[in-house]
Structure formats: structure tokens, C-alpha cells
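Peer 1: The following block contains a protein sequence and its predicted model.
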Amino acid sequence: MRFGYFLSTEEYTPEELVEQAVLAEEAGFDALWISDHFHPWNDEQGSSPFVWSVIGALSQACRLHVTTAVTCPTVRTHPAIIAQAAATSARMLQGRFTLGVGSGEALNEHILGDPWPTAQVRLEMLEEAVGLIRRLWEGGFVSHRGRHYTTDTARIYTLPERTPDIYVSGFGPDATDLAARIGDGYITTSPDRDLLHRFRNGAGEKPAQAGLKVAWAETEDEGVELAHRIWRNAGLPGELAQVLPSPRHFEQASELVTAEQTRDSVACGSDVDQHLAAFQPYLDAGFDELYVANMGPHYREMISAYGERVLPALREEAGRSARAS
């Protein structure tokens, strides 16, 4: 089982993200996730570097595998451009790259003034986009006239030696079914056993990744304050994360999330047992890879503590579970 570090482009500057990647490699993390956002979820997070530039820097700073978690190749960016960006990233990372894709959120994808499609249309667009990306990675000229996308004699000349895998995110039954059908793997942020089993029933032995966030701090109260101030949007229910169009709207909706709700749902502070407990639902569900992000300014302390105490304990627990099965 692999344990990775999740780089949050919404909260940290490009320089901090590269620093975190280097520290994560030194601490013994196995791989990296990196988010792809045009906007942060709220102004308190306050960052939104261009993910492909950061990935280029990561390729020169460390040797960890990188997965986008996730890129939306449908509205804000044409899938032909994503195909080129991902091919270059895979080349620079010498194959240590996975293109994670999803149907996106209005927060990031509506910015050019395009209408925000319904969920079913977004999944239809994603399926066409993934098919087009794979055709472009074959290396020939591609003229495509589909329901949603067109290319005219497009060819990607700079390709990696091996075509990257494409993992598909799924937070509901329809998206999970699509991930099983067209993806090389599955991405989610929920320890939902039913959805994971649904994916595996449709996909067989394809790998499944999940991510979670923690707030490292000297005390639990400080961690709760950081998580609630910076990331209380994570407590919003249902489809709000997909349809709210701006950080301002997320700030307004997040007023409904209380500090106690944050305390109950996030591992906060420096108690290693509390951090280990946050992983347990994901371990119990049976994911193949888990990625953890820090919330707040204490990422150096968090990465160091994980390297010394949390990762060894997680690997021991994962080993026990594997032997028991």
C-alpha cells in the first residue's frame, strides 16, 4: 500500500508546494497528489498557481510520482491542451505521472462564461474528452468532430515513452460507474465502501486512491481554528461543491458549518493517535493508496512527524491487514 502527500494548490504558493514535495520525499512519502484549481475555495486559502507550471518544477525537485487530483479536461481547458500538458509532464517526470481527471466544479470551470452543464452532461463530456486525449497520445494527426469537442489535424509531437494512466474521480454512483468503465484507476476523497465496491465490481483489479486533510498544530484547539478558518468549505454537504460559482459563494455557504462540526470531522493538533484514526476508515474500506494534505502553516512539522511516527504506524497497520486477508 502506498501513502502519499497531497499538495493543495488552493492554499499554498508555488514555492511552498515545491518545498512540501521535497520534504515529503525526504520524510518517506511514496507519491504526490496535486490539485488543479483556477480559484481557491475561499479567499482565506488565497492561492491558485497554474498546476502544469508547478508540475514542471516538481519534476526537477524530487523523484516522487505525481497525480493530478484532479484536472477537469472539459470546460475551462480543451482536452487537446490537457493531452499536451500531461504528455509533457509525463516526459519531464520520466513516466512518474498519472493524469487524474474529473467532471469539475463551476468554481473553476465557468470562468470563461460558458454555461455550467448538468451532471449527466458533464460526465458525457468527460468520457469524450478522455477518449480524445488517448487518441492524441497515440502520436498521429487527429481530426475529431464529436458532440462536445473538435480537433483539426492535431498532433502531439512531444510524448513520453509510456502513455500515462488516466484515473477518474467519482463521488456518486454515475461518476463511479464511468470511472470503472473508462479509467485506469479511481480517485475519491470519501471512505465510502459502497462506492469503492461499486467501482471494483465494474473495474476488477484497477487501483483506487483516496485523499484526506488534517490540520497539524501544537494543540487541538489551534488545529480546529486553522481547519475551520481555512477549509470549513470541506464540510458542505451534497452537490454544493460542484455548483457554487465563486469563492464568495463558498464563504457564504460555509457559515453554516460550525467549529464543532470541523472538530468532529478533522484530525487536528499533534496527537499521532488522532491522525492515525483519521486514516482508519480508508484502510478498513480497502483503498490501495491514501494521500494526506495539511491545512494551515505547520506543514513542515506535519511532514516531519508523519515521516517519523505516522507513516511507520500506517505501514505496520496496512501490513497487518494484508496478512489477515
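Peer 2: Arrived safely. Residues are numbered from 1 along each chain as shown.
Peer 1: going forward, measure contacts and count neighbours with C-alpha atoms only.
Peer 2: OK.
Peer 1: got a list of contacts for stretch 301-314?
Peer 2: With contacts defined as CA atoms under 8 Å, 6 or more residues apart in numbering, stretch 301-314 is touched by Phe3, Gln20, Leu23, Ala24, Ala27, Gly28, Phe29, Trp216, Val272, His275, Leu276, Asn294.
Peer 1: Next, count neighbours for the first one.
Peer 2: I take that to be Phe3. 21 (other CA atoms under 10 Å).
Peer 1: What segments of the stretch 201-325 of the chain are strands?
Peer 2: Using DSSP state E, counting those that start in this stretch, the strands of the stretch 201-325 of the chain run over residues 208-215, 267-268, 289-294.
Peer 1: most surrounded residue in the contacts of stretch 301-314?
Peer 2: Using other CA under 10 Å as the neighbour criterion, Trp216 leads the contacts of stretch 301-314 with 31 neighbours.
Peer 1: next, the one to line up against it:
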Amino acid sequence: MTEYGYFLSSEEHTPGELVEQARMAEQAGFTSLWISDHYHPWNNDQGQSPFVWSVIGALSQAVSLPVQTAVTCPTVRMHPAVVAQAAATSAVQLGGRFRLGIGSGEALNEHILGDAWPEASIRLEMLEEAVQVMRMLFSGDQVSHYGKHYTVENARLYTVPEEPVPIDVSAFGPQAAEVAGRIGDGFISMAPDAEGIERFRRSGGGSKPVLAGLKVCWGTDRDEAVRTAHRLWANEQLPGELAQILPTPRHFEQASELVTRDRVASAVTCGDDVDAHVAAVSEYAEAGFDTVYINQIGKDQQGFFDFYRTKVLPRLRD
């Protein structure tokens, strides 16, 4: 049976707002949380980007729900040994209710230290080695590693959970899905991608969990909701590899000028039609995802949670 979680958007909200949304999500009946991990928002209208590990610490004291990053890039901006320490501490704070979601990243967040931004195949190679490093450190043993991309010398995590932190891998495209199947404890997607699930399972993923997320914009005025979704998240409709290679929020704003309001309206569920929201989320469940995380675009979070608590989640569970 599919579970339904809430997706906290670090790009749109302050740390305090994210914690309050987590409380509302738990009260509304969502069973787990995703939280995005960015250095920059995608555009200046989104306007926020707090340090995710600080927010996770606050979440651990505010709610009883499991938490997962969706997703962290452990390869360029942060060394995997540092990500491993952050993830292990988060798992301890959350009593084991933490999963580390990882991906190969975007230049938007990862180029900030002036490092070269590798092509996709190299990014996946780096991700695979990063997972190897993190898993060694999660053991609590002293680790030295001299690899192609990373060096770790005499490192040991002293604060570790009872069980190693599960690492789920985000994948867009066949090659990434195969890597996720080979190295991941689960599969993450932002599309109702049944083919990606099948490739993940064939490549070694077996019966491991498969997780997905989507954005909606609830509101009583559908036209206003479409305008909000277009203003804040037109970038999600950019094609191909642009999201991985554009370096600044301003570049995303420039590219997003090509995305029409009609394009957003056809791609994002907006308004307060219960059937439309149920259909959008159900598409992911029908594709085979074990958990679907929903994010509300914009400021009207309380209205969204009331709507999902009373009208959408009961229908989905039926």
C-alpha cells in the first residue's frame, strides 16, 4: 500500500516555516518527510535556502515523522566524509528515522567553490565512490581510503546510529537508474516513471523501496494558483540537462522566460479540484512507488494541509 509524505521545500521557506510545515504535515496525516538540500534556490522569487542539516536537527525535536534529504549531493560542494558525519548525526537525532537521499547534483549548488563541473558520466562515477566512502564510515570503524576522486585518512565517526544510514539514489535516465540499482538502498524519482523502477529493480534494486515526489499548487482560485506555480517553479519545466548545468538562479530565470503559463498549467495540478489532486498523486502510486511526497507551492500551507487532510488523503487511502 502506498504511503504519502510531505515534501519540505528549502528553496521557498525559512527554517522556522519548514519546521511549522512539518508539524502541520504530521497533524494532517502525512507519514514521512522529504526536505530539499540546496545552496541556492532555483530563482530569486523562491528566495530561501537554509542549511539542511540545521533544519533536520530542529525537525528531530519537533515531529515524530521519518525524514529524508531529497536530495543531497555528496560529491563536490561537500566531501562525502562530511556528508557521512551529518547523516549519521541526523539518524541518531531521529532515532534511526532518517534516510539519506543522494543524487549527482546540479552546477547551481555544486560549483560555488570554483571546482570544475564534470559531465554526467563522471558525476555518476563520483557518486558511486562517495557511497563507498560513506558506507565505510557508517560502520564506526577508522577508515582510510585513497580513491580516484576522494581521499580519506584516519577518519572515524564516533556518533553513529545502531544501523547504518540507508542511502537512496535519485535517478533521471537509464544510466542513473542502473547505478541506483547497483549501489542504492532505494530509488528516488520526480516522475511517475514505471520504466525507471523496472530498470532499478533489474539492476540490483530488487524489492528495495522506491520513492517519488511531485509539486501541486492548491488554491480556491485556480488561475491565481497557476500564476503562483509559474512564478515560483517554471524552472521545473525546462527540458533536458539544463537543470544540471545552469550555474546561477539568474540563469534559471532567463531560461524560464521560455516556459509559458499554459505549459505550467498543463504540467502542475493547480486549484481545489479534489479529483485532479487525487489523479495526479495516484499516477505515481499506479507506477509502483511505495511512498509519494507532495509539496505545496506557495505560502498557503494551512489551506493545503486542511484540503489534503479532509479530502485528498482519505480518497487516496481508499
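Peer 2: Now that the structure is in, tell me what you want to look at. It should be emphasised that the depicted structure is a prediction, and the values quoted were computed from it without experimental measurement.
Peer 1: picking that back up, now the strands of the stretch 201-325 of the first structure in TSV, with distance to Gly95 of the first structure?
Peer 2: Converted to TSV, these look like this (distance: least, CA to CA, whole Å):
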stretch	distance to Gly95 of the first structure
strand 208-215	18
strand 267-268	34
strand 289-294	18
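Peer 1: Please identify the most buried of the ones you listed.
Peer 2: The highest mean neighbour count among those, using mean count of other CA atoms under 10 Å, belongs to strand 267-268: a mean of 28.
Peer 1: mean per-residue distance, that strand to the second structure?
Peer 2: By mean CA distance after the TM-score superposition for the first structure, the fitted strand 267-268 of the first structure averages 0.7 Å away from its aligned residues in the second structure.
Peer 1: Name the surrounding residues that touch that strand.
Peer 2: 213-217, 219-224, 227, 274-275, 278.
Peer 1: mind redoing it with 7 Å?
Peer 2: Strand 267-268 of the first structure is contacted from outside by Val214, Ala215, Trp216, Ala217, Glu220, Gly223, Val224, Gln274, His275, Ala278, using CA atoms under 7 Å, 6 or more residues apart in numbering.
Peer 1: Quick check: the aligned residue for the fourth one in the second structure?
Peer 2: The criterion is TM-score structural alignment: under it, Ala217 of the first structure has Gly219 as its aligned partner in the second structure.
Peer 1: my read: its match touches Ala225, true?
Peer 2: Yes - using CA atoms under 7 Å, Gly219 of the second structure is in contact with Ala225, at 5.7 Å.
Peer 1: which residues sit in contact with Ala88 of the second structure?
Peer 2: Here Ala88 of the second structure is in contact with Phe138, Thr159, Val160, Pro161, Val165 (CA under 7 Å, 6+ apart).
Peer 1: Could you give the number of residues near the closest residue to Ala85 of the first structure other than its chain neighbours?
Peer 2: Spatially, and ignoring its direct neighbours in sequence, Ala85 of the first structure is nearest to Trp52 (6.8 Å; CA to CA, 6 or more residues apart in numbering). Neighbour count for Trp52 of the first structure, taken as other CA under 10 Å: 16.
Peer 1: Now do the buried residues in stretch 65-81 of the first structure.
Peer 2: Using 16 or more other CA atoms under 10 Å as the test for burial, stretch 65-81 of the first structure gives 65-76, 78-80.
Peer 1: which part of the second structure lines up with it?
Peer 2: Going by TM-score structural alignment: stretch 65-81 of the first structure matches residues 66-82.
Peer 1: Average offset of stretch 123-134 of the second structure relative to the first structure?
Peer 2: With mean CA distance after the TM-score superposition for the first structure, stretch 123-134 of the second structure averages 0.3 Å from its match.
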